[in-house]
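Undergrad: coords below, sequence missing:
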């Protein structure tokens, strides 16, 4: 079945190529297509294109279909082109001509725009909750190890004292900024494209404001041409936000790989979280972090892939846009699995204590000594030169205390409570509850 069928058979090779992976990927969109059809049907009734009797027949069928899709039972049958065709076919089988009315005022163009936005909206909510879980674990580890020092590096050379409190806490605060970015993408996602039809509106008296309210959108994509142009742009912006989270995870994974090596020896994972070598019996490899790094680096390429597919298209709809599904839809599952695994790995990570007592790290305390002499009355430049000369002559004897690190965000004043407040504020800014309330009301 094809919604555009006019009785002319399509060449099988052409049909297979043009459908591509749509039937497989559309299963992810099925609950959202059904919810959109429900809201659209309610609106059609309000503007006189469906009768009350029609609506009362449609809604129970759509609710059953939605439940089936949520439970993984929805299928796109052989010979059916996409999720939109399957939903209409099922309604028509059960309700006859009433099922044929639900496409009034819609095109598959604005249907898939809507489906992708509802899918992305749901995905953003899941990603945000997962990021909160990782954030909480990082903050707990930061608080627990705020007094455990480790060397900080610049240029991969020993630089100044750091701490596990700073290290864990740094990645926690990085996630806050990642969610600021994700919230910006959310603002773009949470605008209703339904009613744009093929990209040029419709002569039916549609009430686009009603479907906006029913589906819990913040606002409309008003201009129907821009609504269609938003396809590809929306996916790219969301993918950029996901890639920001992936970048944070990748960098943490890289640190962990370095810190687990024998040359550093700062952290380790339980044996059950490592793998061995086929010929070297002593090996305990950090494969989990290496694969996290690789998967996250792959996620960071998704915005570029979407840009390359859609970047040189003029206004209007083009089939090129179909291919964005192949990189966009799997990105959510990929990033969620990476966040989940990182959360587990960080919670199980064991840290080494008294690292800075090792002789190789004694010069990390040179700045501490310079600052002590400045506080005793010496100019900074003279103190710097004096300590530098002692180091050159091999006469430098470090004082390994870091009691003066008291300013905001330093070793002795991590400001984790303030960072936690920032996280609470950014999460509250999404206003997920309003969206969830609207969807619950629509679907129940």
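TA: That came through fine. Predicted model only: the values in this text are computed from it and were never measured. Numbers count the residues shown, from 1 in each chain.

Undergrad: from now on I want contacts and neighbour counts done on CA atoms only, so please keep to that.
TA: Will do.

Undergrad: check the gap between residue 131 and residue 434 for me.
TA: 20 Å (CA to CA, to the nearest Å).

Undergrad: more neighbours: these two, which one.
TA: A count of neighbours by other CA atoms under 10 Å puts residue 131 above the other of residue 131 and residue 434, at 22 against 13.

Undergrad: what sits against the more buried one?
TA: Residue 131 makes contact with 175, 339, according to CA atoms under 8 Å, 6 or more residues apart in numbering.

Undergrad: swap in residue 361?
TA: 151, 158.

Undergrad: assumed it was part of a helix.
TA: Yes. Under the criterion used here (DSSP: H, G, I helix; E, B strand; the rest coil), residue 361 sits inside a helix.

Undergrad: what about residue 247, distance to residue 128?
TA: When residue 247 is compared with residue 128 (using CA to CA), they lie 16 Å apart.

Undergrad: tell me the buried residues in stretch 110-118?
TA: 110-118 (16 or more other CA atoms under 10 Å).

Undergrad: so how far is that stretch off the chain centroid?
TA: Between the mean C-alpha point of stretch 110-118 and the mean C-alpha point of its chain there is a distance of 18 Å (CA atoms, centre = their mean, to the nearest Å).

Undergrad: what lies in contact with it?
TA: By CA under 8 Å, 6+ apart, stretch 110-118 touches 29, 32-33, 36, 84, 189-190, 192-199, 228, 231.

Undergrad: stretch 429-436 too?
TA: With CA under 8 Å, 6+ apart as the contact definition, stretch 429-436 has outside contacts at 125, 183, 186, 215-217.

Undergrad: return the set of buried residues in it.
TA: Of all the residues in stretch 429-436, those buried under the rule 16+ other CA under 10 Å are 430, 435.

Undergrad: do stretch 61-74 as well
TA: Neighbour counts over stretch 61-74 (16+ other CA under 10 Å) mark 61-63, 65-66, 69, 74 as buried.

Undergrad: quick one: the closest residue to residue 331 other than its chain neighbours from residue 208, how far?
TA: Once its chain neighbours are removed from consideration, residue 331 has its nearest residue in residue 299; the separation is 6.7 Å (CA to CA, 6 or more residues apart in numbering). Using CA to CA, one obtains 35 Å as the distance from residue 299 to residue 208.

Undergrad: contacting residues around the residue nearest in space to the middle of the chain?
TA: Most central residue of the chain, judged by C-alpha distance to the mean C-alpha position with CA atoms, centre = their mean, is residue 242 at 3.6 Å. With contact taken as CA under 8 Å, 6+ apart, residue 242 is in contact with 182, 299-300, 331-332, 335.

Undergrad: so residue 179 sits against residue 426, correct?
TA: Yes. Between residue 179 and residue 426 there is a contact at 6.9 Å, judged by CA atoms under 8 Å.

Undergrad: picking up where we left off before, quick one, which of residue 299 and residue 208 is more surrounded?
TA: When neighbours are counted by other CA under 10 Å, residue 299 comes out ahead of the other of residue 299 and residue 208, with 27 against 19.

Undergrad: this is the other structure I want to compare:
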């Protein structure tokens, strides 16, 4: 069950990843304010924003891969946790069912209950964290005081008394659901903490915590895909006068490249800001890897493809098909 659910999750994640990479390429030259401490910081771009979440999903896939390696071990034959006097061939069932290896020690095979679920839940939590943060960004960027993005009217909700409202309810619900998903590893930890080795009825409660999480996360991924498929981004955001100080670091860097020590350049630009004399040039030239002028989306795509191929789902699927025939 867990192997199959992880495979389905990987499929949904890859679809969202592909969309994010596509959006990153499409909007790579569309500038976006960058923030630290929720204060204006430096210029960014929609290419960077979409691409950042794409790369985050790569690391989430890696954690799912670790969870898959744990679940892809065969516990069959461990019985109640102490083995059996029947002359079983546990390696045969391992091969027939497409497991990568055995849980060799029968006591550990039983102890793996709770541990396996917690590892899988942690991987789910990582994906949920990425989607939740993206949802929060979307809610913020849709706010009229930001106005960076918009969605068709049918994907937002109105108000019973305020006719002007276009609320990001979908992203709000995704955000909330992703927060509850991130609580599951702790819930599992609290169920299994201080249990001695061997089987205990407490472990039955693991299913009601973990099993619904798969569909909940898949639904969040699908809804995020739907919303982003219809996103509209605003051009020329940084032409607005209120964003001019985003370019302060660019002006400092220009002075440094002219041979002025950084501290002195920082002071010069800082004083020009204080005196209301700050001027800037809004054409940016960033070339290093991962910057707005060099997104490295092909490299990120390569990382994702490599990680997904390492699951070797086809090996398991073929063995199960052969067993059923």
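TA: Good, I have the coordinates. Note that the structure is predicted; figures quoted are calculated from it, not measured.

Undergrad: need the TM-score from the superposition.
TA: For this chain pair, the superposition-based TM-score is 0.99 by TM-score structural alignment, normalised by the length of the second structure; 325 aligned residues with a CA RMSD of 0.5 Å.

Undergrad: count residues in the vicinity of the aligned partner of residue 151 of the second structure in the first structure, would you?
TA: Residue pairing (TM-score structural alignment): residue 151 of the second structure is matched to residue 269 of the first structure. Neighbourhood size, residue 269 of the first structure [other CA under 10 Å]: 20.

Undergrad: please report how far residue 269 of the first structure lies from residue 259 of the first structure.
TA: 11 Å.

Undergrad: for residue 239 of the first structure, same thing?
TA: Where residue 259 of the first structure is concerned, residue 239 of the first structure sits at a distance of 30 Å (CA to CA).

Undergrad: so between those two, which is more surrounded?
TA: residue 239 (28 against 16).

Undergrad: show me the contacts for the aligned residue in the first structure for residue 233 of the second structure.
TA: Matched across to the first structure, residue 233 of the second structure falls on residue 351, judged by TM-score structural alignment. When contacts are counted by CA under 8 Å, 6+ apart, residue 351 of the first structure touches 266-268.

Undergrad: let me have these in a markdown table, extended by secondary structure and neighbour count.
TA: Output for the contacts of residue 351 of the first structure, formatted as a markdown table (DSSP: H, G, I helix; E, B strand; the rest coil; neighbours: other CA atoms under 10 Å):
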| residue | secondary structure | neighbour count |
| --- | --- | --- |
| 266 | coil | 20 |
| 267 | strand | 19 |
| 268 | strand | 22 |
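
Undergrad: select the longest helix from the second structure.
TA: When the second structure is scanned for its longest helix (criterion: DSSP state H), the result is helix 106-142.

Undergrad: what range does that one cover in the first structure?
TA: Aligning helix 106-142 of the second structure against the first structure (TM-score structural alignment) gives residues 224-260.

Undergrad: the matching stretch vs the second structure, mean deviation?
TA: After superposition onto the second structure, the average distance of stretch 224-260 of the first structure to its aligned residues comes to 0.2 Å, using mean CA distance after the TM-score superposition for the first structure.

Undergrad: buried set for that stretch?
TA: Within stretch 224-260 of the first structure, judged by 16+ other CA under 10 Å, the buried ones are 224-254, 256-260.

Undergrad: show me the helices in the stretch 1-150 of the first structure, by range?
TA: With helices called from DSSP state H, counting those that start in this stretch, the stretch 1-150 of the first structure shows them at 12-19, 22-46, 52-70, 83-95, 108-144.

Undergrad: mind giving me TSV with these and columns for distance to residue 386 of the first structure?
TA: Compiled in TSV, these are given as follows (distance: least, CA to CA, whole Å):
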stretch	distance to residue 386 of the first structure
helix 12-19	73
helix 22-46	66
helix 52-70	70
helix 83-95	74
helix 108-144	35
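
Undergrad: got the contact list for the match of residue 151 of the second structure?
TA: Taking CA under 8 Å, 6+ apart as the contact definition, residue 269 of the first structure lies against 286, 345, 348-350.

Undergrad: still contacting in the second structure, which of those residues?
TA: Shared contacts between this structure and the second structure among those (both residues aligned by TM-score structural alignment, their matches' CA atoms under 8 Å) comprise 345, 348-350.

Undergrad: would you turn those residues into TSV with secondary structure?
TA: As requested, these are exported to TSV (three-state DSSP):
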residue	secondary structure
345	helix
348	helix
349	coil
350	strand
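
Undergrad: what would those residues look like in CSV with neighbour count?
TA: CSV is the format used below for those (neighbours: other CA atoms under 10 Å):
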residue, neighbour count
345, 19
348, 13
349, 14
350, 14
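
Undergrad: could you check which residue of the first structure pairs with residue 219 of the second structure?
TA: Counting by TM-score structural alignment, the partner of residue 219 of the second structure is residue 337.

Undergrad: contact partners of the helix or strand hosting its match?
TA: Applying DSSP states H and E as the criterion places residue 337 of the first structure in helix 324-348. Where contact means CA under 8 Å, 6+ apart, the residues beyond helix 324-348 of the first structure that reach it are 21, 25, 28, 123, 126-127, 130-131, 133-134, 137-138, 141, 232, 235, 239, 242, 246, 249, 269-270, 273, 292, 295-296, 299, 302, 305-306, 309.

Undergrad: go on, stretch 247-259 of the first structure?
TA: 171, 174-175, 264-268, 286, 289-290, 292-294, 296-297, 300, 338-339, 342.

Undergrad: buried ones among those?
TA: When neighbours are counted using 16+ other CA under 10 Å, these contain these buried positions: 171, 174-175, 266-268, 286, 289-290, 292-293, 296-297, 300, 338-339, 342.

Undergrad: name the nearest residue to residue 208 of the first structure, ignoring sequence neighbours.
TA: Nearest-residue entry for residue 208 of the first structure: residue 195, 6.1 Å, with adjacent residues in sequence omitted and distances by CA to CA, 6+ apart.

Undergrad: that neighbour -> the second structure?
TA: When the second structure is aligned by TM-score structural alignment, residue 195 of the first structure is paired with residue 77.

Undergrad: contacts only, for that match.
TA: By CA under 8 Å, 6+ apart, the contact set of residue 77 of the second structure is 83-84, 88, 90, 106.

Undergrad: just those residues: which are in helices?
TA: 90, 106.

Undergrad: contacting residues for the aligned partner of residue 90 of the second structure in the first structure?
TA: Under the alignment (TM-score structural alignment), residue 90 of the second structure pairs with residue 208 of the first structure. If you count contacts by CA under 8 Å, 6+ apart, residue 208 of the first structure has them with 194-195, 220.

Undergrad: would CSV of these with distance to residue 147 of the first structure and secondary structure be doable?
TA: Supplementary listing: those in CSV, determined by distance: CA to CA, whole Å; DSSP: H, G, I helix; E, B strand; the rest coil:
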residue, distance to residue 147 of the first structure, secondary structure
194, 55, coil
195, 58, coil
220, 51, strand
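
Undergrad: since that was my last question, I'll sign off now.
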